[in-house]
Structure formats: C-alpha cells, structure tokens
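Q: what follows is a predicted protein model with its sequence.
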Amino acid sequence: MARMIPVYCAESAPPGEKAVFSALRDVAGAEHWTVLHSLGIAQHERQVEGEADFVIVAPDAGLLVIEVKSHLSVARSSDGAWRLGQDPPTVRGPFQQAQEAMHSIRDYLLSKRVELRDVPILHAVWFTGVRARATLPDSPEWHSWQVLDSSDLPSAVRAVERVMREGAQHLASTIKYFGFGGFGPDQANAERIVATLRPRFEVVMTAGDRRQAREGQLAQFVEEQYRALDSAADNRGVLFTGPAGTGKTFLAAESAQREVAQGRTGRLLCFNRLLGHSLGEKLSDIVGLRVGTLHKEMLRLADMSGPPANADSDFWKRVLPELALEGLAEQSAEEVGDFLIVDEIQDIATDTYLDFLDLLVKGGLRNGRVLMFGDFERQAIYGSDRAREVLRSRAPHLASFRLSENCRNLPRIGYQVNLLGHLAPGFREFRRSDDGIDPTIIKYVRGEDQAAILRKIVGDLRDEGFDLTEIVVLSPLADSSVAASTSDPWLRQVLSPADRSKPIKGRLRYATIHSFKGLDAPAVVVTDLDDSGGPNFDALVYVGLTRATDRLTALVETKTLRRLIGGEA
C-alpha cells in the first residue's frame, strides 16, 4: 500500500479520482511510494492557480503527474477540440493540463534547490471511464505510454510502473547521459521532494470544507503537525499534548473534518464556552459533525434548555452528568458516534465526565476512535492535577504524540512566556518570523487605577495600525477587572464584553482569561496581574500571555513581577 497524502479522498471528489485513489491505496507493491492527491499549484505556469490530481513519488523510478478524467466518453475532433462527456469542447486537452502541471511542479522543486538530476519527471492521463488505450488515435501530442484507462484500475501498480519505466526509457533515449548511473530519486531525495511539495497543498479551512478551499483563507501546517495528522491516521486513539500555541485546537478541527470526509459521524467537544462557539461557527456546514462544549452537549441530552439559575459546582460536576447519562440512555443508537474528538481534555478528564464521554463513541474510550488534545502543564485551570492519570486509567491504549513547535506567537512573546510562566524546557521552536518588537511589561502598585495606563496602551496599538477589533483586554478578574469597572469615559464607550458575537467595528473586547482560553487575538493586553487575586494564578498568567499572536502588553503588580522573574524588579 502506498502512503497517501492526505489519507482520505473527499466525498466531493470526482468518481475517477476516487477510483484511482482506492486503486493506489489498497494494493500491494507500492509500499515505498508516496501519492499526493489534489496537489494545489500556487505558482502554475499558465493559470493563477492550478491543481494536479495525483503526484506519485517513487524511489528509483521517478515522479509522475497524473491528470484524471472520469468521463464516460472521450473524443478528439478534426479541429483539435476535445469533447469529454457532456463538457463543452475545449482546445486545452488533458495531456496539456498534465504537462503544464508537471512543468510547474518541476520548476518549483528546482527553485527550492531540490536535486532532480537523473530523476524522470513524467506526466500521464488516466481515463477511468473508457478504454482509451485502445480507442485514442496516435498523436504527436502524446506518447502511447502516457495513456492509462479503465482497464488499468485493477492492476494500478503495474500500470504506473509501466508508465514510469517507458517514460524513463524515452528520456534516456532523447537526453544525453540521462540516467547513466541509474534512475532516481533515492529514498532520501524522494522524502525531500515530498516534504517540499507537501506544504503546497495540505491546507486547513478557517470555515467550510474542501469545496470552498479556494474561496476562503488558507492556513498552512508545519511539519510537526503533518506528523501529528499521520499519527491520527495510523492509530485508533491518540492523546496529543503540548503547550499553548502548538496548534492543538487547529488539529482537532482538521481531524474532525477528515473523519467526516471518510463518511463517519461524531463529535468535537471542548470545555470553554467561547471556544466552543468559535469552533461551531467555523465548522457549521460540516454534515455529520456535532460541535460544542461538553456542558452544552450534556444539557441537550438532559433535555434542558439551560442550567438552573442556582447552578453551582455540584450541578456541573455531578447532577448534570447524571441527568445527561439518563437522557443518553433514552436516546436512539444514532447518538453514539463513529468518532469522538475532545479539545481541552485537561479540564475534562474527571471520572464523572469520562463516564459520559465513554458512551458517546462506538467502542468507548478504551476501544473507540478517540482523539484527545490537551495541555497538562499549565492550562488545567479547571481540572485536577490527576487529569492525565485519570484519562490513562480509562483509555490506556491511547498512543501519545507531543507537539512542541509554537505556531501562534511571535518568538519574542514566546520567550517572555518562558520567563514569566517558568516553562521548562519552554518554547524553543517557532513557525513565525520575529518582527523585532518586544512585549511590554508595565509595573503598577497594588490598588493603583490602571485605567489611564490601559487607555494609553490601546492608543499606542491603534497608532501602530491595530484596529480596536484586533485588540482584546484580558484579566484574571471578572466584574472587578479594570476593563469591567473603569469609570474612564472613553474606555466605557468602546469597551464591550467578549461574547458569542463577532467583534463589532469600533468596539474593544474584554474578557476573563478563563473564558478566553483556547482563543487568540492579534494584540492582547493582560491587566490586573496580582498574585493575591486568587487560585491558579501562575496558570492564568501562562494562559493569558499566550493569547497574543503579535503584540503583548502585561500590567503586573510590582511585588508579583518581582516574584515571577525571580529577582528585583
């Protein structure tokens, strides 16, 4: 079986692509091949953006670009126009499409200084609905070995090997000394080719599915996250751990989309209400996926429109889970999903909550398709210190994958978090390039009104070009925070609690650190950092500081800052 990237073929893919995908994935003899499906070509030689249906990288054989045509009829007119099924006639035929994609990919690899000497780089067209090898006439525009058809699907590996072998022989006969020492790439160079091409196509949507991929904003993975997705594909259950900013929520959302793309149904649950709402909005059009918070799902299954007015800790931790279990027992089997994905598992891993989660997925936590994402170092501001131990006792067969590369924060923000959050070993690798702007740490005296400082900070950020909607003010305090209680006229006019709605033009959002966990903003101002303010203070500092992607300002009480940095302030 070849290594398929991505590991699934979307439901929306044409039938021919699905057939070729299955033919290459499910047969022996291609164990060393890597097959890239739907390779987006941003630097296409002819179009603004193009796509290669399949790119096969085979060690000691070459690189083959395949254009797939699913049509049940194929004809070439005397005027040179192609007529494929019911599609309008076109002069730009499938062989030209494949050739342009091949040249674009080769040029891109060369621009990245990938060694391609003696590597056959070939193109072909696979007509999956017709016997094209027998019916297409000879033409100077293509070689007979560049044609694959429906008869090749049962023996896909042999068919591809035939194309690569005859294509390499053609190049050797026309290019002096080509392949004189054998055909490449070797295994190491094949891996480099895959690693170079892979970021060109593996994308995640901020909203929608693959059909909207070219209409929305794209976000690239880092190589560590590719390996994480591979781990999710190779194991029945996986626990992904890592500090803030390593892309856990990003991966949880992409994993959910991949599960649904393979025809499964299930849930993506988290702990934080604002994060649950954000994920729900981004994944709202994914049919077969239920997204929300653990407590919202419990309320739904308990047939409750909301919590009682006097809901206390006992209600959330004992009463509601029991009611939800009773409600689940009365529901149909359709409530039990094919998969379960949980973000912020560090805040959810209690025996009571795990009893509930165990019944949401076929096979339960022990044997079901379960993907968990959590930060057990500093972000467990709701859960217990035993969260990981409890989870392991209930799901002992979860494979482990640790994420370490910071994908959210600029490096200088990450290094500041290392210092004030006492992270060991702390953030060391960052995806984003530094812009040379240090985070700002401002001391204040306990009891001092921070409003004037906050107003100046916001003004400076606006002068730098940040819109009010890009700035968020966070605090470990709720009603007594500087943002919630200020009497400053301008601040009172622009400040607005961060709720489920999107940022409003001209408004400056504020929230507690607790409620903003799992989210981020371009510019974050953390106020009221005073270690006399309550429990889990160090964890709150860590969570608050890591919310900023580009600009971080922290207002820290003088004695607290001295303690955090471990010296005189």
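A: Perfect, I can see it now.
Q: only C-alpha atoms for contact and neighbour calcs from this point on.
A: Will do.
Q: would you say Val525 is within a strand?
A: Yes: under DSSP: H, G, I helix; E, B strand; the rest coil, Val525 sits within a strand.
Q: neighbours around Thr135, how many?
A: By other C-alpha atoms under 10 Å, the residues close to Thr135 number 10.
Q: gap between it and Asp149?
A: Distance, Thr135 to Asp149, by C-alpha to C-alpha, to the nearest Å: 10 Å.
Q: what does Leu371 give?
A: Looking at Leu371 against Asp149, where the rule is C-alpha to C-alpha, the gap reads 39 Å.
Q: okay, those two: which has more neighbours?
A: Leu371 (25 against 21).
Q: show the subsequent helix or strand relative to whichever strand or helix holds the more buried one.
A: Taking DSSP states H and E as the definition, one finds Leu371 inside strand 369-374. Using DSSP H and E, the helix or strand that follows strand 369-374 in sequence is helix 387-394.
Q: comparison target below:
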Amino acid sequence: MADVLVSDFVAKQTSEERARERRSTEMKLLGSQEVVLELTDTNDHVYFEGPAGTGKSYLITQSARRFNRESRKTLVACWNVLMADELQRFVGGLPNVDVADLNSLMLQLIGIPANPADAPHEWYTRELPERAIAVLRDKPHLGGYEAICIDEFQDVAGNLLLLELIFALAGTGRPAGTKLVFAGDSRQQIMRRVDEHVNPFAIAKSLIPDLVHVRVRRNCRTVPGLTSAVESTLRQQLGYTRHRVAKSVPGGLSTVDIVNGNEAGALVAALRDLLQHHAPEDIVVLSPFAEKRSLAGRLLARPEKSQDERWLRKQLQEEGLPGKIRWRSVFKFKGLDADAVVLTDLGPEAKDFVAAQKLEWSDLLYVALTRAKYRCVLLKPEQVSS
C-alpha cells in the first residue's frame, strides 16, 4: 500500500505553458503601471517619458481605452507602420478608437492609395503634411478627434508640420479642448540625423503650455540580468529606478563569434540555442540594414550553399516558406519587442552605413538591444567590439 500511495513525481512545463505563464506575468507587471493614469486623470494633456520597457505604449493604449469608455472619438497614432499594427492589436476594434500610422493617415486624407514611387524626403516631411493639413482646414469633420494619443512621439517632434497636423486632426488647430496623451524616449531618435535631434517634451511643451511631464522609470519588460548586460555593453545606465521583473527570471545577453566569415553558421548556432527556450514566433533577427542588405535577406535571396543555409531557409519567415522566425531592420522594429532577439551585421560595413546616414551607432545599439525581453544574442564579427 505504501508503494502505491507514495511515489516520486516530476513536474515539467511545456514550452507553450512557459510562454503562457510569461505572458500572464507580463500583463500583470504592465497593469501595475495603471496607477500612473489614475494620478494624471485630471490632466487633459500628458507626456509620458521613459527608457525602453517602462510601459509607455501600454499607457497609451490604456488611455485610449479610457477615452473609449467615455465615448470620446479617439485617434491612436505613431510614425512606424509595424508599431501601428501592434497598437491596432491592442485597441483596434473599439467603437470610438481609430488606429493608424501618420503616413497612411495623411495619404487617406488627401485621397491617394500610396506614396509616389521614389518619393523624395521632402514628400514625407513637407509636401504630404502640408496637403493633409490643407484638407483638414477645408474639411475639419475628417478629423474632429476629442482625444489623440501619439506613441513614439520623438519620431514626429522634430517636424512642426506633423505637430500642426495633430492639432488639425482635433478640428480646432490648437490643443485646447482635446485630450492629448504623448509618449516618447528621446534616446530613440534613430529616424533622424544626430544634428537634427530635439528635446521632444520641450517642443511639445512650447505648443501646449499645460502639458504635464510624467517620467516613468520602472522597468516592466526586460529581465534584470539582460538589462545589466545591456548597460555594460553600452557603457551607460538606461535610467531605471527599479525593476518590476523578478531577478530570478532567467535570461541575459550572450555573443556568438563569427568564425572564418561563417555568418550563417553563427546565426544557426544562436537560433538553435534560443529555440530551446522560446517558440520561433517569439524570436526576431534584427539588422542595422534593410531587407536586401541584411544577413537574413542575403541568405534568403541566394541559392542555398550549405546545410546551415538550408536549415535557415526553413526557419526564417518569408512569403511562401514555412518559417516563423521574423527578421527586420532595427528601424522598422523600433517600439516593438520580442522574447528573444538576435542582432546581426555588427561589423565595420554597418558602422560605416550608420555614420554615412549621420546617425549615432550607440543609439541604434540601444534601440536594438532593448527590443529583447528575455534573451539577446549578438553575432560578433572577428576582432570587432560591440
């Protein structure tokens, strides 16, 4: 009877169960930030500022939910297309809330389906905003938003025409009478040349005198072990006052050396290790380069040369292929996050490319490294430091 009643048991979690548990914990940590909304509830105009992972996007979407419950016609917007898709996932479908990236919104206002082929920089920064503003001036009912929430505000702060557009979308041409909630991180200005960097809050404050500055400094996203490693890599503090994620949660930053120029082999080694802990759809491969020049893009564009490349073709997400591991440029993935990130193309060519664009390499690294929530892997070229 003792042998029947007393046995040895071993409890194990499947990868799916671990992922569900992580998601549940993440939402609880983000939910704890809602107290910030309660403290600022009586302010019509609020600016949330903080480093990556402090829940700024969550505060934007929860603000939109509150405005929706008050039956306010609400716009949630940003510049980044992929970020707009993410915001759509959280608040899209609410009866009083529209979600859009600002470029698509302006195209819709002027009645054309897409940007002109090979459109110059002037089109995005001057001509398109001016035309959209003119339409709103003649037809203010096309805007008429009672609440406007802008995420990644640092992307638009340097262009006063975009700020004029935001006010025009309220149908008033000025902030009075419209609820405004902005969120930004001045260190993530990688869409703008270094000599064009601005103080996003100061610009917004100059136009909205009663704008309330709320600093969020508690890390709600990244495991402390990874955060410490990122700070060590960047040789600077990220600005957190405390971590809501428990120190016991596993994760961190590691490197895989590229030996004899075998980038594909290094990427395979990194991904195989990450797949032991995370589902393929929770992993993203990032590069400073756009699709054609990135490591993943180059590998998928050419015939397979090795067994490693054949394996990668089965894992990387591409139209017509079964893979689920996403690969993006750092610029496109800004504002988003993933359980695990592999950072590729860290050699001299990428640094020269970033310098030629008059961008700051350390800022790009900051954005790239802080996309990861649990694990980040750097593919390290021979004799090249991060």
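A: Ah, there it is. All of these numbers come straight from a predicted model, not from anything done at the bench.
Q: need the TM-score between these chains.
A: Superposed pair, TM-score by TM-score structural alignment, normalised by the length of structure 2: 0.81. Supporting alignment: 339 aligned residues with a C-alpha RMSD of 2.5 Å.
Q: the stretch 401-550 of structure 1: helices as residue ranges?
A: 411-421, 451-463, 482-485, 489-494, 513-516, 537-545 (DSSP state H, counting those that start in this stretch).
Q: dump those helices into a markdown table; add mean neighbour count and distance to Gln217 of structure 1 as well.
A: Supplementary listing: these in a markdown table, determined by neighbours: other C-alpha atoms under 10 Å; distance: least, C-alpha to C-alpha, whole Å:
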| stretch | mean neighbour count | distance to Gln217 of structure 1 |
| --- | --- | --- |
| helix 411-421 | 20 | 23 |
| helix 451-463 | 15 | 25 |
| helix 482-485 | 21 | 32 |
| helix 489-494 | 13 | 29 |
| helix 513-516 | 22 | 23 |
| helix 537-545 | 23 | 26 |
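Q: mind checking which of the ones you listed is nearest Met304 of structure 1?
A: helix 513-516 (22.4 Å; C-alpha to C-alpha).
Q: that closest one packs against which elements?
A: Counting contacts by 3 or more C-alpha pairs under 8 Å, 6 or more residues apart in numbering; DSSP states H and E, helix 513-516 of structure 1 is packed against helix 273-282, strand 471-475, helix 537-545.
Q: show me the strands in structure 2, by range?
A: Per DSSP state E, structure 2 carries strands over the ranges 45-49, 74-78, 97-101, 147-150, 179-184, 212-215, 218-219, 242-243, 252-257, 283-287, 326-329, 338-343, 372-380.
Q: now render the ones you listed as a markdown table, adding distance to Ala114 of structure 2.
A: Output for the strands of structure 2, formatted as a markdown table (distance: least, C-alpha to C-alpha, whole Å):
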| stretch | distance to Ala114 of structure 2 |
| --- | --- |
| strand 45-49 | 31 |
| strand 74-78 | 17 |
| strand 97-101 | 13 |
| strand 147-150 | 22 |
| strand 179-184 | 27 |
| strand 212-215 | 36 |
| strand 218-219 | 38 |
| strand 242-243 | 43 |
| strand 252-257 | 40 |
| strand 283-287 | 26 |
| strand 326-329 | 21 |
| strand 338-343 | 29 |
| strand 372-380 | 32 |
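Q: so which of those strands comes closest to Glu16 of structure 2?
A: Among the strands of structure 2, strand 338-343 comes nearest to Glu16 of structure 2, with 13.3 Å by C-alpha to C-alpha.
Q: which residues are in contact with that closest one?
A: 267, 270-271, 274, 278, 282-287, 368-369, 371-379 (C-alpha atoms under 8 Å, 6 or more residues apart in numbering).
Q: narrow those residues to just the buried residues.
A: Among the contacts of strand 338-343 of structure 2, those that count as buried by neighbour count (16 or more other C-alpha atoms under 10 Å) are 267, 270-271, 274, 278, 282-287, 368-369, 371-379.
Q: so who does the equivalent of Gly297 of structure 2 over in structure 1 touch?
A: By TM-score structural alignment, Gly297 of structure 2 lines up with Ala484 in structure 1. By C-alpha under 8 Å, 6+ apart, the contact set of Ala484 of structure 1 is 478, 510.
Q: from Asn272 of structure 1, how far off is Ala484 of structure 1?
A: On the measure of C-alpha to C-alpha, Ala484 of structure 1 and Asn272 of structure 1 end up 20 Å apart.
Q: and for the residue positioned nearest the centre of structure 2, nearest residue in space, chain neighbours not counted?
A: With distances taken as C-alpha atoms, centre = their mean, Gly335 lies nearest the centre of structure 2, 1.5 Å away. Excluding the flanking residues, the one nearest Gly335 of structure 2 by C-alpha to C-alpha, 6 or more residues apart in numbering is Met83, at 6.2 Å.
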